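In: here are the coordinates; sequence isn't available:
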């Protein structure tokens, strides 16, 4: 009986200690500090086992390796994923450098199969910065991205570019009516593009001109500040991800 009482008291003490620790603010949640080795192991192992348990139940489409799915998925990947998971020829990005844990580079072969990758893309991963794209995209879109990710590690920089920006003669088989324009994340990738040369801080072309500087330059050159309407960008006819249906 005394043993049970001692266990109960110990449990109460541990619970109160944990409660006090949580409310004390002692633990620093800054993303600038790395997790401890034990913390990394615990978080990664928990995530890996969770994904494997759920991804193993996903039915993988039989046409996952088709060139059409891969081509369509290339555009989705380029618009949604590159800022975190890189592409051939891109070593790092502004966004990726600030994330902790650092997102894996999908240009290298990973441990997850297509079912698991699809589950991650659709459901996201808590407290990693990985969003749940299933909130804004249907399964067809996400399977196309999954198909491309399976091919990505084997692609050269030129091959990647051809898939994302096909030559004029390469057209989509059909417009299936569920295109998406995922937006432009170039601003989050400038550091990666400058990593082979100058740092983005202070590098030419890496900062937008302020309104005041723009006005001053306009007056100095004799131009008035009247704004001309910008022509609306038109989606490419074969772009499965560019009809303005943005998310």
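Out: Perfect, thanks for sending it. Everything numeric here is computed off the predicted structure, so don't read it as measured data.
In: alpha carbons only for contacts and neighbour counts from here, please
Out: Will do.
In: residues near residue 70, how many?
Out: Residue 70 has 25 neighbouring residues, counting by other C-alpha atoms under 10 Å.
In: which SS class is it?
Out: Using DSSP: H, G, I helix; E, B strand; the rest coil, the three-state assignment for residue 70 comes out as helix.
In: Which strands or helices does the longest helix along the chain pack on?
Out: When the chain is parsed with DSSP state H, its longest helix is helix 2-24. Counting contacts by 3 or more C-alpha pairs under 8 Å, 6 or more residues apart in numbering; DSSP states H and E, helix 2-24 is packed against no other helix or strand.
In: Tell me which helix or strand the nearest residue to residue 139 once chain neighbours are set aside sits in.
Out: Nearest residue to residue 139, sequence neighbours excluded (C-alpha to C-alpha, 6 or more residues apart in numbering): residue 122, at 7.8 Å. In this assignment (DSSP states H and E), residue 122 forms part of helix 114-123.
In: Check it against this one:
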């Protein structure tokens, strides 16, 4: 009887609770629909609301922070200096400064942003990193405006950690901007068209947001003609990077083409940087071009020196001049010759660049993230193949070179051509013939059309199994380093010879004509660049590690494109961009472009 009574009681109790819930739900929907729910930010949150929101925020932050570890150089002077400039550009608008109050606009937000000098000690370094990286929903705290390259966040953490011990005088002195004498005014004019901006997944409703540049800036750097003065806060009045002790790069060693390209990539999000996107996304195209031209016009000046550096400059020079053959890493000077363009690609000058900046960039490349909208992006692979000591040595070596100096001539070791001739007769001739031109089936490549640098690089790639060819890997594995050098120069320094005529017709005139269009113009709707932008005469002269295709056997090129585009090459050695390009071409396009190259005369060496 007791059980019966108990069950009846609880049944009625839950029925009443359910009914009450329905009533409350109906009243809530009615209140929302009638606009009766208060959302005014004029009235502060109740204390219990503030405490609940802050408790959830701190617990979530603490849990997420467990997966991160602050870098060893967190409190380095250069990180603190760079972090101060970004804090002043962005964070101070809401969070105030040392011995300085907060904006009345910030204090009118709900919830209010905290005065960081007063609360920074409540958070660990890792928790500060998480807050800056991820932002905080239901508040005005944004996530970091870049989806990778998060290392720069640690510089802001370093500065924030120092806020409680900094005076207002120190902060003002460190963030005061001055317009360099003779710097041009760069007026902000209405743009003809906006450029798209990649800021991750777009929010619903799409038509209520505009992901485009130029936009209005946080401090209106662009529209207030404050651009160059803003740049000086990190890069200095002379462009050397001195205010950040070199963690911000020396701009005077770069070309106008490179600076303009970098700024446009920052603005669009193609090159991720929360620090630089904030500024670049507010600039018009004319302002970007004017800014790039201004810094290109400045005299090359020395970068800040790292007085504590213990790097081995001689070891860095060895890699800069010779690369790391066993790791299939070419000499740095192959690309970085401090000229405006290299193989139609805008390449940064690094001689005379600051050691702190170069070391930091190489370390970040080694994390596996990379940026840029071009097809060829080799620095991730290269940096991963370098040890931390290698990267430090390279940074120190290039920092010690005169700013803007062109590269020394790169030379290969002296070759023993008699040894090469013996190896050719015993091994290479079986597939490539003794002359090295291949056979009429087109199955094997013509070696005489390539440079010695390219051939040496490929033999090392086969040896390291970076190129997928079991036969060639076995052959290269039996060759000594000297053998590889001898063979590369034996064929690479020889006069380029035509490939044998194919044993059967390979292509029609119409197919060759279609291949020419692809080679010269690419395939726009597939975002495939023109083949000649890398494989043309001038690019292959400038970058001898790029394959020459003119006069190569058509069947060989077609087979290579087929292999490069297959799933087996998804993780292709990143000195080659060809997986993505070949993958997006159909069978006919691969055939036709191969046919056009095969119909051309070999390029002279």
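Out: That came through, no problem. Keep in mind that this is a model prediction, so the values were computed, not measured.
In: Can you pull the TM-score for these?
Out: Here the superposed chains carry a TM-score of 0.65, computed using TM-score structural alignment, normalised by the length of the first structure; 195 aligned residues with a C-alpha RMSD of 3.4 Å.
In: still on that earlier bit, corresponding residue for the residue nearest to residue 139 of the first structure in the second structure?
Out: If you follow residue 122 of the first structure across to the second structure using TM-score structural alignment, you land on residue 133.
In: where exactly do the helices run in the first structure?
Out: For the first structure, applying DSSP H gives helices covering 2-24, 37-55, 67-80, 82-85, 94-97, 114-123, 139-151, 157-164, 190-194, 211-220.
In: which residue numbers in the second structure go with stretch 3-12 of the first structure?
Out: Aligned by TM-score structural alignment, stretch 3-12 of the first structure falls on residues 13-22 of the second structure.
In: After superposing, tell me the mean distance of that stretch to the first structure.
Out: Taking mean C-alpha distance after the TM-score superposition for the first structure, the mean distance separating stretch 13-22 of the second structure from the aligned residues in the first structure is 2.8 Å.
In: in the stretch 151-300 of the second structure, which spans are strands?
Out: 195-196, 212-213 (DSSP state E, counting those that start in this stretch).
In: Dump the ones you listed into a markdown table; add mean neighbour count as well.
Out: Listed next are the strands of the stretch 151-300 of the second structure as a markdown table, based on neighbours: other C-alpha atoms under 10 Å:
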| stretch | mean neighbour count |
| --- | --- |
| strand 195-196 | 16 |
| strand 212-213 | 19 |
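In: Which of those sits closest to residue 511 of the second structure?
Out: strand 195-196 (36.3 Å; C-alpha to C-alpha).
In: what stretch of the first structure lies opposite that closest one in the alignment?
Out: Counting by TM-score structural alignment, strand 195-196 of the second structure falls onto no part of the first structure.
In: ditto for stretch 430-445 of the second structure
Out: Under TM-score structural alignment, stretch 430-445 of the second structure corresponds to no residues of the first structure.
In: Also stretch 488-498 of the second structure?
Out: Going by TM-score structural alignment, stretch 488-498 of the second structure lines up with nothing in the first structure.
In: Tell me which residues touch residue 116 of the first structure, please.
Out: Residue 116 of the first structure is in contact with 51-52, 54-56, 58, counting by C-alpha atoms under 8 Å, 6 or more residues apart in numbering.
In: Buried subset of those as a ChimeraX selection?
Out: Buried residues within these, by 16 or more other C-alpha atoms under 10 Å, are selected in ChimeraX with:
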select :51,52,55
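In: Reformat the contacts of residue 116 of the first structure as TSV; add distance to residue 168 of the first structure.
Out: As requested, the contacts of residue 116 of the first structure are exported to TSV (distance: C-alpha to C-alpha, whole Å):
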residue	distance to residue 168 of the first structure
51	40
52	41
54	41
55	38
56	39
58	36
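In: what's the distance between the most centrally placed residue in the first structure and residue 62 of the first structure?
Out: In the first structure, the residue lying closest to the centroid (C-alpha atoms, centre = their mean) is residue 81, at 3.4 Å. Look at residue 81 of the first structure and residue 62 of the first structure: by C-alpha to C-alpha, to the nearest Å, they are 24 Å apart.
In: residues touching the residue nearest to residue 119 of the first structure when sequence neighbours are not counted, list them.
Out: Using C-alpha to C-alpha, 6+ apart and skipping residues adjacent in sequence, the residue nearest residue 119 of the first structure is residue 55, 5.6 Å away. By C-alpha under 8 Å, 6+ apart, residue 55 of the first structure lies in contact with 115-119.
In: Please identify the residue in the second structure that aligns with residue 55 of the first structure.
Out: Checking TM-score structural alignment: residue 55 of the first structure goes with residue 65.
In: of the helices of the first structure, which approaches residue 232 of the first structure most closely?
Out: helix 67-80 (19.0 Å).
In: on that earlier part again, which one of the helices of the first structure lies nearest to residue 133 of the first structure?
Out: That would be helix 114-123 among the helices of the first structure, by C-alpha to C-alpha, at 5.0 Å.
In: how big is the offset of that closest one relative to the second structure?
Out: Mean deviation for helix 114-123 of the first structure: 1.1 Å (mean C-alpha distance after the TM-score superposition for the first structure).
In: next one: that helix to chain centre, how far?
Out: Here helix 114-123 of the first structure is found 13 Å from its chain centre; the criterion is C-alpha atoms, centre = their mean, to the nearest Å.
In: before we move on, back to that, quick one: the residue nearest to residue 139 of the first structure and residue 132 touch, right?
Out: Yes. Using C-alpha atoms under 8 Å, residue 122 of the first structure is in contact with residue 132, at 5.2 Å.
In: who has more neighbours, these two?
Out: residue 122 (22 against 16).
In: Show me what residue 34 of the second structure aligns to in the first structure.
Out: Using TM-score structural alignment, residue 34 of the second structure lines up with residue 24 in the first structure.
In: and its match, how many residues sit next to it?
Out: For residue 24 of the first structure, the tally of surrounding residues (other C-alpha under 10 Å) stands at 9.
In: what does the one 3 residues further on give?
Out: Counted with other C-alpha under 10 Å, the burial measure for residue 27 of the first structure works out to 9 neighbours.
In: returning to that earlier point: dump the helices of the first structure into a markdown table; add distance to residue 174 of the first structure as well.
Out: Putting those into a markdown table (distance: least, C-alpha to C-alpha, whole Å) gives the following:
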| stretch | distance to residue 174 of the first structure |
| --- | --- |
| helix 2-24 | 55 |
| helix 37-55 | 30 |
| helix 67-80 | 10 |
| helix 82-85 | 26 |
| helix 94-97 | 35 |
| helix 114-123 | 24 |
| helix 139-151 | 15 |
| helix 157-164 | 16 |
| helix 190-194 | 34 |
| helix 211-220 | 43 |
